[in-house]
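Participant: coordinates only, sequence not included:
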């Protein structure tokens, strides 16, 4: 197990990483222990690379600390309380993932599922936010049950290898689209649904600048090019933000430490249990949470694993996936207890993998930073959507390269891959794109006389997907 002293070492290294002299000598012994704990040499990495990857993942995910309170605040939850819950849940569950599964995957309150929480469960089903948190808690317990019985592992490993490649690439396109949307490069358009944004806006120009810089770093094989693209973009944004006074650009922090905490959401889920037995829509809410989180997590783990040695290249199975799924399930339960919507594996973890993260030390580093963020929230003003957009776009390109292994001359795989990718983007949902891809896979397999190649688990999933689309509130 990872002791507190190791966490302290990692936190110190984030500040004094590889300084020369006495400091390095003092900590060298414990760094060696950290290397052994995470099997860094076996995975072809080192402490410095892993910490850099963890920092990159954190910067790519940091937006959730602002976005989640904004979304859940519309459900009547205090934003300050959601911020604290998000930071604590993200920090501790990411550390758990790193220690338990040794995966370079960080966790936080999932995008999409937080919208489901606010706009569907609270807004349309009319549960209180306490009742919705209770539903999240129950869904997490169910996840733990199906994880320890290996049901979840069996389902993930039953996904055909070709579909896993499509899922990984599709999430790459989705991540890039999210980055472009958040930065204002792609916007809504009444005539064409989507269109290009206003390229004269300072935040759009900054994001475009960051994409160019990051692509140059990547093209020149600069070590940790994605991370340095983030740093350069943030610095340039702060400089020009100071010069022009543009509020949309990153601002120089006005403070460093904030110790005002709102703990009102801690344990709030308990008062919502009464609705589980009295509200007619509570079980539909739990099913919806289960569905979205299950396949968002599956898609994320498959996508991130595809860029590491976590996935067996021949069988397509993930090593120790049951441990990763257990950490994810525990995260959901814990998140509901401190006051946030479903905690899930974040696809932005691919940004850390993109700079060399290969082990749980990456996730632990990200977790430590989330915990520190609870105290240093003013510093996050420099991390805007325009700053993270370049990393998301370039990581999307990296992930899309998995399409190279797809059998495009096979109509079953080509059609299901296309549907998976296009609906992840246009439907703005990883889980919905995955579901429609599975349905397409089954239909084309039957049409081409290959129905026997479809496993019983996949057939069961197809039926569940169809039921999901029929019963999910619109």
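Facilitator: It's in. Every value quoted in this text rests on a predicted model; they were computed, and no experiment measured them.
Participant: only C-alpha atoms for contact and neighbour calcs from this point on.
Facilitator: OK.
Participant: how about the helices of the stretch 251-400 of the chain, start to end?
Facilitator: 273-278, 282-305, 321-338, 349-354, 360-373, 385-400 (DSSP state H, counting those that start in this stretch).
Participant: mind putting these in TSV, distance to residue 203 and mean neighbour count included?
Facilitator: Shown next, in TSV, are the helices of the stretch 251-400 of the chain (distance: least, C-alpha to C-alpha, whole Å; neighbours: other C-alpha atoms under 10 Å):
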stretch	distance to residue 203	mean neighbour count
helix 273-278	44	14
helix 282-305	28	23
helix 321-338	32	26
helix 349-354	21	30
helix 360-373	24	28
helix 385-400	6	27
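Participant: Number of residues surrounding the nearest residue to residue 352 once chain neighbours are set aside?
Facilitator: The shortest distance from residue 352 to any non-neighbouring residue, by C-alpha to C-alpha, 6 or more residues apart in numbering, is to residue 53 (4.2 Å). Neighbourhood size, residue 53 [other C-alpha atoms under 10 Å]: 32.
Participant: One more to weigh against that first structure:
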């Protein structure tokens, strides 16, 4: 082992001597990961800026389900803070968490809007899925599930959620409207909502290309400024005490979520969170050089425990599924290597609760542009599918395309599994299909036939 004070390890020695507190060193093992307090705090601020848009977007999305916008704003900030604290203090990783956009949209527009369940029942489903995720992690079943699901379906799942977000953004902005002749058609692009949505999307994409920190939040705020100057929204201030959490706190209906028809919904919440979290954790950890020689994340169980615990806490507070954000890579690129980065994010989310008037001024057009941008990021997984193997590509396309076209993440997942099992079997490649995939395909088929 190299001597800590030898010239070959000067960087590590510098990192050690730079620590102002032995408590932080013991908690986060800063010198072991060759970092220091200043670098971790800067990384935390960077991550927060790239994902702070969630505190503006999530209340708008969940308000469509009839939830109190102010309470959802507070719940979003608290759920994110709780998730980041658990990830930082328990798992000691620089990954930040917050309510996920895809599942928030699914929660509001499908479970509540299309299927007619109350938002209280939908919160109950989020709670149950979080508890199942927690049990899978505790009993170490998660690896078996992740390994047994085909990679192409996992990639298609993320892409499908992205396409689902895109159709919601285009619909809510009026860019795409209903048509009796063609189901959907182009809306009136001269309307202010459509125009501002386009401006929001173009700005965010351009700023992201220029690697501007907080590109999404900046785009949202610029469009909000335009809406203010043109009289489309009214100024209501910037700072205030956090809105009351009472309208959503502990309002979940767990008993109602045990309805047979909710099984596929719980599956959808669970699967999207499970695979999205696992993929995000591994890609972010690889960027931070935290993976071992077998390309596994040491302490992956703790990171997944943090994610599942945050989902449970979020449902109790009054928010949709909390998940690990891919924007964590921004803080990692800035040098974040320990849980202190996540703890810094948590502190900033708590501070953000005092900016609720600003959140109330954000117009739908600004958040629709942000949703469309997130959709672009999520569909990138399609590029990794083996398009030369039709038995892999066809089920993936079925899963991804059916999410927006059936307006349901759950239906997309179900049809993807069924297509994978059937196509592989008819192609004489049944050995490629795991028992778990056959079992899920059978359950989903029964669901479509009998429920």
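Facilitator: Nice, thanks for sending it over. Keep in mind the model is a prediction, meaning the values are calculated, not measured.
Participant: Now render the helices of the stretch 251-400 of structure 1 as CSV, adding distance to residue 461 of structure 1.
Facilitator: Compiled in CSV, the helices of the stretch 251-400 of structure 1 are given as follows (distance: least, C-alpha to C-alpha, whole Å):
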stretch, distance to residue 461 of structure 1
helix 273-278, 26
helix 282-305, 11
helix 321-338, 18
helix 349-354, 26
helix 360-373, 30
helix 385-400, 25
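Participant: Tell me which of the ones you listed sits nearest to residue 439 of structure 1.
Facilitator: helix 282-305 (14.0 Å; C-alpha to C-alpha).
Participant: By how much does the closest one deviate from structure 2 on average?
Facilitator: Helix 282-305 of structure 1: mean distance to aligned residues in structure 2 after superposition is 3.3 Å, counting by mean C-alpha distance after the TM-score superposition for structure 1.
Participant: if we can go back for a sec, let me know which of the helices of the stretch 251-400 of structure 1 is the nearest to residue 199 of structure 1.
Facilitator: The nearest among the helices of the stretch 251-400 of structure 1, by C-alpha to C-alpha, is helix 385-400 at 12.6 Å.
Participant: Comparing the closest one with structure 2, how large is the average distance?
Facilitator: Using mean C-alpha distance after the TM-score superposition for structure 1, the mean distance for helix 385-400 of structure 1 is 3.5 Å.
Participant: Would you map the strands across structure 2?
Facilitator: Using DSSP state E, the strands of structure 2 run over 97-99, 176-179, 183-186, 322-324.
Participant: Export these to TSV and append columns for mean neighbour count and distance to residue 294 of structure 2.
Facilitator: Output for those, formatted as TSV (neighbours: other C-alpha atoms under 10 Å; distance: least, C-alpha to C-alpha, whole Å):
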stretch	mean neighbour count	distance to residue 294 of structure 2
strand 97-99	30	26
strand 176-179	14	46
strand 183-186	12	48
strand 322-324	30	22
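Participant: Next, the contact list for the residue nearest the centre of structure 1, please.
Facilitator: Closest to where the C-alpha atoms of structure 1 average out (C-alpha atoms, centre = their mean) is residue 346, at 1.2 Å. For residue 346 of structure 1, the contacting residues are 61, 105-108, 110, 297, 300, by C-alpha atoms under 8 Å, 6 or more residues apart in numbering.
Participant: Please repeat the previous calculation with a cut-off of 6 Å.
Facilitator: Neighbouring residues of residue 346 of structure 1 by C-alpha atoms under 6 Å, 6 or more residues apart in numbering: 106-107.
Participant: and the gap between it and residue 113 of structure 1?
Facilitator: 12 Å (C-alpha to C-alpha, to the nearest Å).
Participant: show me where the stretch 101-250 of structure 1 has helices.
Facilitator: Going by DSSP H, counting those that start in this stretch, the stretch 101-250 of structure 1 shows helices at 113-115, 129-148, 151-158, 161-183, 202-219, 225-244.
Participant: on that earlier part again, closest to residue 415 of structure 1 out of the helices of the stretch 251-400 of structure 1?
Facilitator: Closest approach to residue 415 of structure 1 among the helices of the stretch 251-400 of structure 1 (C-alpha to C-alpha): helix 385-400, 16.5 Å.
Participant: and residue 430 of structure 1, what does it touch?
Facilitator: Residue 430 of structure 1 touches 296, 424, counting by C-alpha under 6 Å, 6+ apart.
Participant: do that again at 7 Å, thanks
Facilitator: With contact taken as C-alpha atoms under 7 Å, 6 or more residues apart in numbering, residue 430 of structure 1 is in contact with 171, 296, 424.
Participant: Mapping onto structure 2, list which of the residues you listed remain contacts.
Facilitator: Among the contacts of residue 430 of structure 1, those whose aligned partners also touch in structure 2, counting by both residues aligned by TM-score structural alignment, their matches' C-alpha atoms under 7 Å, are 171, 424.
Participant: Tell me who's in contact with the counterpart of residue 410 of structure 1 in structure 2.
Facilitator: In structure 2, the residue matched to residue 410 of structure 1 (TM-score structural alignment) is residue 389. Listed by C-alpha under 7 Å, 6+ apart, the contact set of residue 389 of structure 2 is empty.
Participant: now do residue 397 of structure 2
Facilitator: residue 156.
Participant: Now with 10 Å, please.
Facilitator: 152-153, 156-157, 159-160, 382, 385, 412, 416, 419 (C-alpha atoms under 10 Å, 6 or more residues apart in numbering).
Participant: and if you look at residue 411 of structure 2?
Facilitator: So residue 411 of structure 2 contacts 264-265, 268, 399, 402-405, 417, 444, 448 (C-alpha under 10 Å, 6+ apart).
Participant: Distance to residue 123 of structure 2 for the residues you listed - can I get that in TSV?
Facilitator: Shown next, in TSV, are the contacts of residue 411 of structure 2 (distance: C-alpha to C-alpha, whole Å):
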residue	distance to residue 123 of structure 2
264	15
265	11
268	13
399	25
402	24
403	21
404	22
405	24
417	26
444	23
448	24
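Participant: now, which of these lie within helices?
Facilitator: Those of the contacts of residue 411 of structure 2 mapping onto helices are 264-265, 268, 399, 402-405, 417, 444, 448, per DSSP state H.
Participant: By neighbour count, which of those residues wins?
Facilitator: residue 399 (32 neighbours).
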